[in-house]
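Asker: Give me the fold of what follows.
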Amino acid sequence: MTSFLRSDRSRPVAIWLLVVALLVLGMVIVGGATRLTDSGLSITEWKPVTGALPPLSLADWLAEFALYKQIPQYSQLNAGMSLEEFKVIYWWEWSHRALGRFVGVVFALPFAWFAIRREIPRRLFWRIGGIFVLGGLQGAVGWWMVASGLSERVSVAPERLMVHLGLAFALLGLLVWTALDAWAGAPRSRPNDGWSRASTVLIGLIYLQILLGALVAGNDAGFVYNDWPMMNGALIPDDYPGATLWATVAHTQGPVQLHHRLLAYVLALMAIGMGIAALRSRILSSGEKLLGLGLAGAVILQGVLGIVTLMAGAPVGLGIAHQLAAAFLLILAVAFAWRVRRS
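Answerer: Predicted coordinates for the structure are as follows:
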């Protein structure tokens, strides 16, 4: 396969990967809106090809609505919903799936084109191929998540939502990092081990925080304990711990919200410390120092947005903004880690 590849860098490939990353960011936004509007279970079948077309007639709409009426979410939460109300949630889920299909096309066709023209840097070919496989897997994971809410639950399983969202953010980070590699070429110097380790740990903590946020969303835990810094006037929520270890980690509202809060404090302290260290560093360039300070500020702003969202009762608009800010924070952390590895 290496005979098809050449060059150390390719800016067209970098731009293509950034476009795909932007579309994945759009997927995160639409997916967040789908979750916050409880729309994710409105399409009860997985049809990767024929499902690309929405209902085109009244009979089609009635057939889709009849399928939705068979699941617990309708009977327990939305009994009596009108067809027009059903269409609102249906369009959110259909849009999410349609955008996913579009992302797949935007990735696959240019990938084949660049590979044939030998424009993909040799060292990045298999990484980009792996990203393509993960993107395909994301569709299957999305259906695995939806399937958890079609028989016994009125919403998807929180841990499956966490896997689905976690894979989306992993793809976003990989796309940005690989795009930067394609733009700049292979590093010409040995990475600074201290900054490389610290920035990688920060990415890991941000990613873990995103996963904990998915558990908060999956358990509707943003609708309870809406005071801060206390939780209904106490340091520890009333339902801590849960009935079992797994319930405490993934299935109880108070604990999952507490874990999300605690890691936010750790993240804030580490980001502030790294920002100060970057400012004082004699190794980092002025641009890298600015990026480190920006990252610290972004962590603080995201924390404030999280508090505001919580205390407002997690309205849809703020919930989407919080998730979008998390995506930008991860992108900034990836850019900082990538850059300091070249210091």
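
Asker: from here on, contacts and neighbour counts on C-alpha atoms
Answerer: Fine.

Asker: list the contacts for residue 122?
Answerer: Counting by C-alpha atoms under 8 Å, 6 or more residues apart in numbering, residue 122 touches 2, 5, 6, 7, 8.

Asker: Next, the structure of the following sequence, for comparison with the previous one:
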Amino acid sequence: MAHMSEKAISNNRRLLRWWLFIVLLAITALVIVGGATRMTDSGLSITQWKPIHGVIPPLNEAEWQEELELYKAIPEYEQVNKGMSLDEFKFIFWWEWAHRLLARSVGILFAAPLAFFWLTGRIEDRLKLPLLGILALGGLQGFVGWWMVASGLVDRIDVSQYRLATHLTLACFIFAAIVWVWRGIGRHSSDNAPTPSSSAFAGTVACLVLVQIYLGGLVAGLKAGLASNTWPLMDGQVIPSGLFIMKPWFINLFENALTVQFDHRMVAYLLWVLAGWHMIASLRAAPNTTHARRSVVLFALVTVQAIIGIATLLLVVPMHLALTHQAVALLVLGFAVAHWRGFYGSYRFPKRGLDAA
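Answerer: Sure, this is the predicted structure:
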């Protein structure tokens, strides 16, 4: 590989950042459409997994009838949508089809430019393995998506909440990994960390955001947002009764809708406290650093997300607020990861071009 000047490397990094930023926007759209697919109960409308042929939707009345007949064979139709008209079926079909098409598009949007940048020597050696890893996770996500759908085709009227939460969390992990790489090839300040533990604290907050997203996936899978729609108390109680009515007790953490919502609330409070603590510690130690200013933005984002979550609960989970809550969760995760990555500084330019990276 030919040696490159710092200017050439800077230009390549700029191109990579724009590409990764566009992928991040596409993943955000994918997650939002996935949330809408869930809320409209559309996720089981396509009962087969055809990664290539599935791009083409039904093109005539006979093909639409064939899809509807396949849907009629699953429990959701028999127990929830029996007698559904073809037009009603088309509504849920298009949501799921759009979600799958967008997922395929994100894969192409990542893989095709990656191949181009790689073959034209625009990717530094140290970035190749992380980007390949992200590509592999994207492929795995496709299988996880079908694994999730398959759970609702035989003896359930909904997909497994375990698989739904896994599908959502893996999407967000991929999103976070891309943010990490994107931030690493950007400009960084030369400010020192406010305290020796600042980066660890920022990392803890970012990881807790991902845990909270997993819990949010369980909430969505169980429709646990409807288990209690009062705040700050849950149906008049600080700790509601009925949290551990299932045996063994730990099953309640994943299968009891009331307990799952309670856990989601408690982790939200913990996340808000930790983000606030991180902000206060950073401002006290070094108020004029970019790290401290970012901690303020992070706390503000967590606060806004908490407010949206409370409003979503009190208004009994309207679709527009629920999807906003999901989108802002990605924003919080992305900023938390970028903030954490910011403590490590940017990649320095290799002295002898990309071969020395």
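
Asker: Give me the TM-score for this pair.
Answerer: Scored against TM-score structural alignment, normalised by the length of the first structure, the superposed chains reach a TM-score of 0.94; 339 aligned residues with a C-alpha RMSD of 2.1 Å.

Asker: quick one on the thing from earlier: can you tell me which of the contacts of residue 122 of the first structure are buried?
Answerer: By neighbour count, with 16 or more other C-alpha atoms under 10 Å, the contacts of residue 122 of the first structure hold 5, 6, 8 as buried.

Asker: Looking at the second structure, name the residue matched to residue 294 of the first structure.
Answerer: Using TM-score structural alignment, the partner of residue 294 of the first structure in the second structure is residue 297.

Asker: What number of residues are in the vicinity of that match?
Answerer: Each residue near residue 297 of the second structure was counted by other C-alpha atoms under 10 Å, and the total is 17.

Asker: next one: residue 320 of the second structure
Answerer: By other C-alpha under 10 Å, the residues close to residue 320 of the second structure number 11.

Asker: what residue is smack in the middle of the first structure?
Answerer: The centre of the first structure sits closest to residue 169, judged by C-alpha atoms, centre = their mean, with a distance of 3.7 Å.

Asker: Quick check: the aligned residue for that residue in the second structure?
Answerer: In the second structure, the residue paired with residue 169 of the first structure according to TM-score structural alignment is residue 172.

Asker: next one: residue 180 of the first structure
Answerer: Residue 180 of the first structure maps onto residue 183 in the second structure, with residues paired by TM-score structural alignment.

Asker: Would you mind measuring from its match to residue 131 of the second structure?
Answerer: Look at residue 183 of the second structure and residue 131 of the second structure: by C-alpha to C-alpha, to the nearest Å, they are 13 Å apart.

Asker: Break down the stretch 151-300 of the second structure into its helices, ranges please.
Answerer: 161-184, 198-222, 252-255, 257-285, 290-314 (DSSP state H, counting those that start in this stretch).

Asker: Where in the first structure does the third one align, residue-wise?
Answerer: Aligned using TM-score structural alignment, helix 252-255 of the second structure spans residues 248-251 in the first structure.

Asker: Contacts for that stretch, please.
Answerer: Contacts to stretch 248-251 of the first structure, defined as C-alpha under 8 Å, 6+ apart, come from residues 158, 159, 215, 219, 240, 241, 242, 255, 256.

Asker: What of stretch 203-216 of the second structure?
Answerer: Residues outside stretch 203-216 of the second structure that contact it (C-alpha under 8 Å, 6+ apart) are 165-166, 168-169, 172-173, 260, 263-264, 267-268, 271, 274-275, 329, 332-333, 336-337, 340.

Asker: Check the spacing between residue 71 of the first structure and residue 158 of the first structure real quick.
Answerer: Applying C-alpha to C-alpha, the value for residue 71 of the first structure to residue 158 of the first structure is 18 Å.

Asker: Likewise for residue 67 of the first structure?
Answerer: 23 Å.

Asker: and these two? which has more neighbours close in?
Answerer: Remark: of residue 67 of the first structure and residue 158, residue 158 carries more neighbours, 21 against 14, as counted by other C-alpha under 10 Å.

Asker: In the second structure, point me to whatever sits opposite that one in the alignment.
Answerer: Aligned counterpart of residue 158 of the first structure in the second structure: residue 161 (TM-score structural alignment).

Asker: Pretty sure that match sits against residue 256.
Answerer: No - with contact defined as C-alpha atoms under 8 Å, residue 161 of the second structure does not reach residue 256; the gap is 11.0 Å.

Asker: when you align them, which residue in the second structure goes with residue 204 of the first structure?
Answerer: Residue correspondence, TM-score structural alignment: residue 204 of the first structure in this structure matches residue 207 in the second structure.

Asker: Residue 337 of the second structure: what's it in contact with?
Answerer: Per C-alpha under 8 Å, 6+ apart, neighbours of residue 337 of the second structure: 176, 179, 180, 203, 206.

Asker: before we move on, what SS does the aligned partner of it in the first structure have?
Answerer: Under the alignment (TM-score structural alignment), residue 337 of the second structure maps onto residue 334 of the first structure. The local conformation at residue 334 of the first structure, judged by DSSP: H, G, I helix; E, B strand; the rest coil, is helix.
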